[in-house]
Every structure is written in C-alpha cells, then in structure tokens.
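>>> quick one: sequence plus predicted model below, questions after.
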Amino acid sequence: MRSAEHRAGAHRVHLRVAALLAALALGGCASLPSFLSDTRVAAAPAAAAAASAPQAAGAGEAEPQVVVTPAAQRAFDEARRLMRAGRLDDAERVLLALTKSDPDLGGPHANLGVIYRDRGNRLAPAIAELETAVRLSRRQPLFHNELGVAYRQAGQFDKARQAYEQALALDPNCAPAVLNLGILQDMYLGDGARALALYERYLALTPQGDAAVTKWVADLKNRKPAAAAAAKKETP
C-alpha cells in the first residue's frame, strides 16, 4: 500500500502550490508575478493586457476588465506577507476585507479558500471561496487546481477530476494539476494506466526530479506483471 506515501507526497504538492498561489499572477503555472489578479490590471501596457486576458475556454468571451487599485494591491501584498509568516488569522482578516472592498477580484477568494482548506476543518467555506475565485478568474489554472484539491478532500472525486482537467485545458504544462490528477486517478479512481501516464508527464515537466513520484511510476509499472504472475500460480 502506498496510501500514506501518496498522502505525504500530495501534502507536499499542496504546500508547494499554496506557496505559488500566494503570488497570484497574470500568467499561468510556469511563472507567477506578484499581481493581485489574473485579469487586466489598470494602466497595464496594451500588449500585456491582451496577453493577460485571453478568451475564456469554450465561452467565446473575454474576462471582464478588473481595475486593481494601488490600495488593493498593497492590501494583497500585506496578506501575502502575513501568509508567508504563518499569521493566517491576520491574513484572513485582510483578505476578507478585500473581498468586500474589491468583490470582483478572484485572488483574495482563492487565498481564503487555501487558508480554510489547509486548516483541515473548513472545507465547505474553502470550496465556496475557491468556486468564487474560479468564477471571477476563469483563466487562472491554479485556481482550478486548488479547487480540485478541495473537492478531493471533500470526497467529491468527479468534481475534482473535472477541476484538474479544466486547469490542464487552460495550461497543459501546469505540473501541479498533472500530478494531482495522477494521484486522483491512482488512489481514488483506480485507473493505474491513466495515473502512470500522468506521473510520467509530471516528471517530464519537473527537471529537478521528484523521488516519490519516480517510485510511484516504478510501482505502477511492476504492478501488472506481479498480478499476472500471481494469477498464474493460482490457476488450477
């Protein structure tokens, strides 16, 4: 059984993603500048604004333009600082205030969702905040990935799969979503072949390597031959 190892690995992935999410971005998974929202920022150059607000997947409509005021950016930067310092209660208060003063920004909702979810006992509000973040910022793959993690923790495996797949539809190279979908397929949906393909894809996207995932790949590759050999021994 690799469930404990998977859970430990998944927890490490979630912590890494949470650290990335604390620097909400105009871009995708590969590079996350410290902007408040993935939608257009006030006074951004025209080319940057166009790049940061592509058409919504399958919707044929652009994300609504959102103006990020200097005061909102300063408050969000303070919330990020508090999160890095482990002062989650203080960060939560700043983020809650931002959701009221700037309700169209997805970033504060996403970070609140991560805070609630990673405390372990507030999954319902975590899902609500992350669903709001996804609704407000449909083009941010990390928001979909984080929502998938919350769904998986709540036992809503089909919704988790859909959230991870939406993240990958937005950015096929979003490594956290690739790995989380692999863990879901392996541990919760029982599709070892799909999990193996996803783990190998994740390793291809991870130049520094990942020893735990490398072990999972070896285990999955050895599982079928071992099962076949056992079946042969049991045949009358």
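Received the coordinates, thanks. Numbers count the residues shown, from 1 in each chain.
>>> when you work out contacts or count neighbours from here on, use the C-alpha atoms and nothing else.
Noted.
>>> which residues does the closest residue to Leu123 other than its chain neighbours contact?
Closest residue to Leu123 apart from its sequence neighbours, by Cα to Cα, 6 or more residues apart in numbering: Arg117 at 5.3 Å. Contact analysis of Arg117 by Cα atoms under 8 Å, 6 or more residues apart in numbering lists 123, 126-127, 150.
>>> tell me which residues of the longest helix along the chain come out buried.
Longest helix of the chain, by residue count under DSSP state H: helix 211-234. Residues of helix 211-234 classed as buried: 213, 216-217, 220 (neighbour count, 16 or more other Cα atoms under 10 Å).
>>> wait, which of those residues is closest to Leu105?
Leu105 lies nearest to Val213 out of the buried residues of helix 211-234, by Cα to Cα, at 34.9 Å.
>>> you'd agree that closest one is up against Arg201?
No - taking contacts as Cα atoms under 8 Å, Val213 lies outside contact range of Arg201: 10.8 Å.
>>> take the buried residues of helix 211-234 and lay them out in TSV including distance to Leu168.
What follows is those, written out as TSV (distance: Cα to Cα, whole Å):
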residue	distance to Leu168
Val213	19
Trp216	21
Val217	21
Leu220	23
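>>> check it against this one:
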Amino acid sequence: MRCAEPKLLLVAALAALLAACGGTGTVRPTPSSQPAAEEPAPEEAEPEPEPEKEDPEGRSEAAVKLMRIGKTDEAIEAFRSLTQDFPGFSGPYTNLGILYAGREQREAAIGALSQAIQLNPENKVALNLLAIQYVESGNFERAEQSWLQALTVDPGYAAAHLNLGMLYERNLGRPQAAITQYRAYQSAMGGDALQVDVWVAEIEAATTTGGNAQAVPAMPSLETEQ
C-alpha cells in the first residue's frame, strides 16, 4: 500500500545520509589457494581518541557512528553539542531531525529541520524530511511548499517528485498534478519505476469517461527504496 511510502523514503534518506557521512565499506579479501601464514597474536586495540573540540568534521563522524549502532541518546547529545559550538552549520540540525523523526518526536523534528533549512535553504534532504513530517501532522500545504522548494534547489530530485505526486493524488485530490510528478520521477530514475507506471495508469483510468473506466489490475508490489 502506498500509505507506507513516506516512512520508507525517510528510512532511505537516512541510509543515504549515513553512507555519505560514513566512508566506504570493507573490501572482502580474495580467496587464495596458498596456505595461510601464521599470524601473530592480535594486540589489544587501543580506544579511538576523542575528536578535538574544534574539529567539527571529526565530531560529526563520531556522532554518525553513534547513529549507526543505535545509540540514539548519545547521538542526539553529540549533535546538540555541535549545534552549540558551530551554530552556523546546517548538517547537525538535519541529523537531529532524522533522529527525532525516528522517535516520532514530530515537533522536535520539525524544529530541527526548519533550523537546518534556515541555515541552508538549499538543503534538499532537510526539505524532503520536513515535508514528510508535515504530511504526518496533516499540514499538506506546508508539505507541498517544502517539496516545491526542494525541486527548486534540484529539479531532478527523485524523492521529492515521488512524494509530491503521492501528496497530490492521496491528500490534495489533484490527479493531473500527481501524474506530472510521477512522470518527472520516472524521468529522474531513468525510466526504472514500474510501480509508478501502474499508479499513473490507475489515475488515468479513473479520470477517463468520468471515472467509469475499468480499473487497471494491480501489479505485484515492488521495492521502492532509493
């Protein structure tokens, strides 16, 4: 069902943000036919040094690691500390918004994401996440404004096109506007959006001949994570 899509997009956005902030993964070694050499006993690992107070990048990376391992309280405290020491940075507020949204603390999430956008009006990730929070609180007009602003920043932002299309179809009763956004999403995805083809066909069938056309059979559900 499409009602779960905004939640999925929020999870996808979080995964993308963590990937962007966290570096590359470990490459698996290639299997070898040679016998393994005897390795010395591993030494006890030394604890990682705490990043310097005036090192925002190092502190941000440490906070993202806390997000990854589920230490939400510690991550929130780390990002709050960053907002106090570096009040002009948009990123820590975006991450706070993600953490608050994950806890369903909607007002706190909206406040953090709004601050992120105030500091950086071109923060399309924050704009997308803020719009999702507005939808969940029933403020559809503000959600539309946030997604339109995100698309002003990046006209090819696929997540914003998809979410805006769903908003127009499900909440604002604007089927033609929904089709426009779904088509834009398909274009941004390079045509790889079969589920959206079904949605467009359903809308067109419902609006043809006054809504008396036969409904298009639903296709199997496809994964929609970005």
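Great, that's in hand. Only a predicted model underlies this, so the values are computations on that prediction, with no experimental measurement involved.
>>> drop the TM-score for these two in here.
With the length set by TM-score structural alignment, normalised by the length of the second structure, the two chains reach a TM-score of 0.74; 183 aligned residues with a Cα RMSD of 2.1 Å.
>>> which residue in the second structure aligns with Gly106 of the first structure?
Here Gly106 of the first structure is matched to Ser90 in the second structure, going by TM-score structural alignment.
>>> go on, Pro207 of the first structure?
In the second structure, the residue paired with Pro207 of the first structure is Gly190, using TM-score structural alignment.
>>> same check on Leu123 of the first structure?
So, by TM-score structural alignment, Leu123 of the first structure is matched to Arg106.
>>> just Arg84 of the first structure next, same as before
In the second structure, Arg84 of the first structure lines up with Arg68, judged by TM-score structural alignment.
>>> count of residues packed around the residue nearest to that match when sequence neighbours are not counted?
In space, and not counting its chain neighbours, Arg68 of the second structure is closest to Leu18: 7.5 Å by Cα to Cα, 6+ apart. Look at Leu18 of the second structure: counted by other Cα atoms under 10 Å, it has 17 neighbours.
>>> for Arg223 of the first structure, see how far away the residue in the first structure that Asn212 of the second structure lines up against is.
Asn212 of the second structure maps onto Ala229 of the first structure when the alignment is built from TM-score structural alignment. Look at Ala229 of the first structure and Arg223 of the first structure: by Cα to Cα, to the nearest Å, they are 10 Å apart.
>>> show me what contacts the residue nearest to Asp104 of the first structure when sequence neighbours are not counted?
Distances taken as Cα to Cα, 6+ apart place Leu136 nearest to Asp104 of the first structure, at 6.4 Å, with adjacent residues excluded. Neighbouring residues of Leu136 of the first structure by Cα under 8 Å, 6+ apart: 104-106.
>>> repeat for Asp154 of the second structure
Lys124.
>>> distance check, it against Arg103 of the second structure.
According to Cα to Cα, Asp154 of the second structure stands 29 Å off from Arg103 of the second structure.
>>> separation between the residue nearest the centre of the first structure and Phe76 of the first structure?
The first structure has Asn145 as the residue nearest its centroid, 2.7 Å off, counting by Cα atoms, centre = their mean. Going from Asn145 of the first structure to Phe76 of the first structure by Cα to Cα gives 21 Å.
>>> equivalent analysis for Pro207 of the first structure, please.
31 Å.
>>> wait, Asn163 of the second structure sits on Ala4?
No - when contacts are counted by Cα under 8 Å, Asn163 of the second structure is not listed as touching Ala4 (11.2 Å).
>>> give me the more crowded residue out of those two.
Asn163 (25 against 8).
>>> show me what the more buried one aligns to in the first structure.
By TM-score structural alignment, Asn163 of the second structure lines up with Asn180 in the first structure.
>>> just checking, that match is part of a strand?
No - judged by DSSP: H, G, I helix; E, B strand; the rest coil, Asn180 of the first structure forms no part of a strand; its state is helix.
>>> is it in contact with Gln162, as I believe?
No - taking contacts as Cα under 8 Å, Asn180 of the first structure lies outside contact range of Gln162: 11.7 Å.
>>> the aligned partner of Ala8 of the first structure in the second structure in helix, strand or coil?
Aligned by TM-score structural alignment, Ala8 of the first structure pairs with Ala4 of the second structure. Assigned with three-state DSSP, Ala4 of the second structure falls in the helix class.
>>> mind checking how far Ala4 of the second structure is from Pro155 of the second structure?
Taking Cα to Cα, one finds Ala4 of the second structure at 24 Å from Pro155 of the second structure.
>>> so what does Arg93 of the first structure match up with in the second structure?
By TM-score structural alignment, Arg93 of the first structure lines up with Glu77 in the second structure.
>>> and the match of Gly106 of the first structure, how many neighbours does it have?
If we define neighbours as other Cα under 10 Å, then Ser90 of the second structure has 22 of them.
>>> go on, the one 4 residues further on?
Neighbouring residues of Thr94 of the second structure were enumerated by other Cα under 10 Å; the total is 27.
>>> that one and Gly111 touch, don't they?
No - counting by Cα under 8 Å, no contact exists between Thr94 of the second structure and Gly111, whose distance comes to 10.0 Å.
>>> beyond the helix or strand hosting His14 of the first structure, next helix or strand please.
Here His14 of the first structure sits within helix 3-21, counting by DSSP states H and E. Proceeding N to C from helix 3-21 of the first structure, the next assigned helix or strand is helix 46-52, under DSSP H and E.
>>> start and end residues in the second structure for that next one, please.
For helix 46-52 of the first structure, there is no aligned range in the second structure, judged by TM-score structural alignment.
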